[in-house]
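Trainee: whatever this is, show me its structure:
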Amino acid sequence: MGNYQIIATSAMGLEALVAKEVRDLGYECEVENGKITFSGDETAIARSNLWLRTADRIKIKVGEFKAYTFDELFEKTKALPWEKYLPENAEFPVIGKSVKSKLFSVSDCQAIVKKAVVERMKIHYKRNSWFEENGSFFRIEVALLKDVATITIDTSGQGLHKRGYRAEQGEAPLKETLAAALIMLTNWKPDRPFIDPFCGSGTIPIEAALIGQNIAPGFNRDFVSESWDWIPKKVWADAREEADSLANYEQLLEITGSDIDHRMVKMAQENSFEAGFGDMIKFKQMQVKDFTTNLEYGVIVGNPPYGERIGEKKAVEQMYKDMGGVFHSLDTWSIYILTSNEEFEKFYGKPATKKRKLFNGSIRTDLYQYWGKRPPKQQD
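Mentor: Take a look at the predicted model:
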């Protein structure tokens, strides 16, 4: 087995959560803006792809160096051990980005890295002609930040938020990775009720069910690195077997999602079936002002409309008032609401216990947290 520098990329504000997940898998890590770096073998690549709920992608760091000129970028890229990763017929497109660096032309950087890799491979594979690139897929990225080039290979393929269960989605879907993060930032335990009163296509309730039954989020999808010949098939088979053995499919869950739009409710039900939960998650059409419950010590997580579109603002502000009215008496419940509306607390009628800045895509939002009473004789 080899040893690789692995990078789990992260949305802004979720780095600490991704780092905790990496450590929970048993790997020490370092945290920087947008990325968590750790060492591991082929099994670590498979396990981190399968298990990390809040990471965006898993990449292998091939090299990192300062590059002030195109010559420097070419020579230092060519010096990297590409033959360790790429077979002779590898398909290897190069993508790039550049921030605060002298080499600011991304297209030139991509072309130079591609050429350098080809030159290295020509020497190793004793080739004079062009490579056919009809084999396994390896997406290389050159990322320049303050004149430091980090060169990686993506092991995930589709982003890790693609769990494989979302047959359909609404207009402004919440990424599965952010939905999982919202749940992991709460005090919810699987034996307590969980409600999302703005469920849309069902992402938050489904992610809660995956967490509640300890199901690996990547269990029902494929990863590009599964086709690489230097990662034995047994590594992936063992990682999936481990995930299956750790899942608690017998865990009973009290999870409900509701939405004002009946089409969304139907979509959420279909996605829940696709995720393997059948009708274990209850979905119903309902306005938040009609919400009632007899249950105690539950958790509410909601991503309501933000009122950013013209004409929506007043209706959304009224909805926040309605929400405050119906949630006010739920003193044993903990309530977590994500919105970009900076006046949320005013309309809700109560200051949050705590706020946390998060990004929903490019939208800066706050997670307003209202902590309820703790259940008796239970350690959170």
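
Trainee: going forward, measure contacts and count neighbours with C-alpha atoms only.
Mentor: Will do.

Trainee: quick one: K355 is in a strand?
Mentor: Yes. Assessed by DSSP: H, G, I helix; E, B strand; the rest coil, K355 belongs to a strand.

Trainee: what about it, neighbour count?
Mentor: The number of residues packed near K355 is 16, by other Cα atoms under 10 Å.

Trainee: show me what stretch 8-18 is in contact with.
Mentor: Contacts to stretch 8-18, defined as Cα atoms under 8 Å, 6 or more residues apart in numbering, come from residues 31-37, 52-59, 181, 357-359.

Trainee: which parts of the chain are helices?
Mentor: Secondary structure of the chain, counting by DSSP state H: helices at 15-24, 42-51, 70-78, 106-125, 176-184, 203-212, 233-246, 262-274, 313-327, 344-348.

Trainee: one more, please, to line up against the first structure:
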Amino acid sequence: MAKTVELIATAAFGLESVVAHELKRLGYDDQTVEDGRVTFRADMAAIARTNLWLRSAERVLVKVGSFRAMTFEELFQGVKALPWADWLPVNALFPVDGKSIRSQLFSVSDCQAITKKAIVEKMKQTYRQNWFDENGPKYQIEVGLLKDVVTLTIDTSGPGLHKRGYRQLNGPAALKETMAAALLSVARWYPDRPLIDPFCGSGTIPIEAALIGMNVAPGSFREFAAEKWHQVPAELWRRAREEARDLVRRDEPLRIVGTDISEDVLSYARHHSRVAGVADKIHFQRMDVKAMRSRFDYGFVICNPPYGERLGEQEEAEAVYRSLKEACATLPTWSVFVLTSHPRFEFFFGRNADKKRKLYNGRIQCNYYQYFGPRRPRLERTAAAVPAAAEVTE
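Mentor: Model (predicted):
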């Protein structure tokens, strides 16, 4: 097994630079940023560390290899030539998923079947046997074709990295944890600044902020597919988790508030904050956005309000945006960041954004509207030991 491996951190559209910055904060500078992914080279320990620490990435994949293929025979021979024995043990469970974009080989099911067959043929040569029980650890393989370039990967994460493990109850239109962390990162929120989410729902943005503020690795609450692989020794996972525990800042003072008009979803938020171990860092309160106030200066409002996507809900969403405008007028030194798909948000908020960023909340195309407050008088900041609220550039 090589001392270094090529890995891919996948990202939702628009968040590639956020993920790239998180990787750099972890010390992985040898990287290439492309649409939907950041490819980087690192040691084997990075499989454990990136799964534990990446806040905005979707998954961490091992890149087995890539090549051009325009025929099924080229696909078969290209897959067979790759070093599968470096990764797949004789009893590996290795299902194959696939996707094809703008490629001659457009039948995904055929590409999956040919890839599986080619890997089996390679394993027959390696292990000198004709049948494989596939009753061991899972190695989820993907064959991806983009403009006739084939990339073969193995998923190290298992369930997506947004599944932190603390969100056990789902309220309506819950925001993914990875997206919530990215919103905080793009906003350049720091733990020494007050934060309000006036539409907190089941609590994802405030909880992710508290995890950032306490420097808690977001993967601390769960397990990963590669923990069962012999290629990533248990000692590497033990060290990575020990590092994560040592870097937690439990005494960090935080001023995080989450409000919502629904007591039911707030009960979810309180439960999730307890599971995540941050209940004492967040104040949840039932409140209409009109009543939002703060005695602090230079804070952040970061939120994911109703979009008005469903028939009959648009006028209600627009009224919410007007109320948000009125409430934010009472916070003249605060910065405001709003994620919504509503095409006329700026009109109802009464102000054009200083900056906009196109993002996708699930499959819904949104804009992240950014309104920058005045610069705070210069104060000393305490730097995080590993990625917290990363400063991100386009």
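
Trainee: on that earlier part again, buried among the contacts of stretch 8-18 of the first structure? Need that as a selection in PyMOL.
Mentor: To isolate the buried members of the contacts of stretch 8-18 of the first structure in PyMOL, using 16 or more other Cα atoms under 10 Å:
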select buried, resi 34+35+36+37+52+53+54+55+56+57+58+59+181+357+358+359
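
Trainee: any chance of the helices of the first structure in a markdown table, with distance to R166 of the first structure too?
Mentor: What follows is the helices of the first structure, written out as a markdown table (distance: least, Cα to Cα, whole Å):
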| stretch | distance to R166 of the first structure |
| --- | --- |
| helix 15-24 | 22 |
| helix 42-51 | 17 |
| helix 70-78 | 39 |
| helix 106-125 | 33 |
| helix 176-184 | 9 |
| helix 203-212 | 8 |
| helix 233-246 | 21 |
| helix 262-274 | 5 |
| helix 313-327 | 27 |
| helix 344-348 | 30 |
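
Trainee: any idea which of those helices is most buried?
Mentor: helix 203-212 (a mean of 26; mean count of other Cα atoms under 10 Å).

Trainee: what does R55 of the second structure align to in the first structure?
Mentor: The pairwise alignment with the first structure assigns R55 of the second structure to R53, based on TM-score structural alignment.

Trainee: just to check, that match is in contact with T177?
Mentor: Yes. Assessed by Cα atoms under 8 Å, R53 of the first structure is found in contact with T177 at 5.8 Å.

Trainee: which neighbours do those two share?
Mentor: Shared contacts of R53 of the first structure and T177, counting by Cα under 8 Å, 6+ apart, come down to 160-161.

Trainee: off-centre distance for stretch 53-72 of the first structure?
Mentor: Offset of stretch 53-72 of the first structure from its chain centre (Cα atoms, centre = their mean, to the nearest Å): 20 Å.

Trainee: swap in stretch 277-297 of the second structure?
Mentor: Worked out by Cα atoms, centre = their mean, stretch 277-297 of the second structure lies 25 Å from the chain centre.

Trainee: can you name every helix or strand that the biggest strand by length in the second structure contacts?
Mentor: When the second structure is parsed with DSSP state E, its longest strand is strand 59-68. When contacts are defined as 3 or more Cα pairs under 8 Å, 6 or more residues apart in numbering; DSSP states H and E, strand 59-68 of the second structure packs onto strand 4-10, helix 45-53, strand 149-155.

Trainee: just want the angle from the longest one to helix 234-246.
Mentor: Regarding helix 45-53 of the second structure and helix 234-246, their directions subtend 40 degrees when assessed with axes from the mean of the first three to the mean of the last three Cα atoms, to 10 degrees.

Trainee: kindly report the same for the first one.
Mentor: An angle of 50 degrees separates the directions of strand 4-10 of the second structure and helix 234-246 when computed by the same axes, to 10 degrees.

Trainee: can you tell me how far T77 of the first structure is from I95 of the first structure?
Mentor: Using Cα to Cα, to the nearest Å, one gets 14 Å for the distance from T77 of the first structure to I95 of the first structure.

Trainee: equivalent analysis for F137 of the first structure, please.
Mentor: For F137 of the first structure, the distance to I95 of the first structure equals 13 Å [Cα to Cα].

Trainee: please say which of these two ends up with more neighbours.
Mentor: It is F137, of F137 of the first structure and I95, that has more neighbours when counted by other Cα under 10 Å, with 22 against 17.

Trainee: now which residue in the second structure aligns to the more buried one?
Mentor: Per TM-score structural alignment, F137 of the first structure is aligned with K138.

Trainee: still on that earlier bit, among the helices and strands packed on strand 59-68 of the second structure, which comes closest to G373 of the second structure?
Mentor: Counting by Cα to Cα, G373 of the second structure lies closest to helix 45-53 out of those; the figure is 29.7 Å.

Trainee: mind reading off the mean deviation between the closest one and the first structure?
Mentor: The superposed helix 45-53 of the second structure is, by mean Cα distance after the TM-score superposition for the first structure, a mean 0.7 Å from where its aligned residues fall in the first structure.

Trainee: which strands and helices sit next to that helix?
Mentor: Packing partners of helix 45-53 of the second structure (3+ Cα pairs under 8 Å, 6+ apart): strand 59-68, helix 234-246.

Trainee: over in the first structure, find the residue span the last one aligns onto.
Mentor: Just to be clear, that refers to helix 234-246 of the second structure. Aligned using TM-score structural alignment, helix 234-246 of the second structure spans residues 233-245 in the first structure.

Trainee: tally of neighbours for A329 of the second structure?
Mentor: When counting by other Cα under 10 Å, one arrives at 12 neighbours for A329 of the second structure.

Trainee: can you pull the contacts of it?
Mentor: Counting by Cα under 8 Å, 6+ apart, A329 of the second structure makes contact with nothing.

Trainee: distance of the equivalent of it over in the first structure relative to R47 of the first structure?
Mentor: For A329 of the second structure, the aligned position in the first structure is H328, judged by TM-score structural alignment. Applying Cα to Cα, the value for H328 of the first structure to R47 of the first structure is 42 Å.
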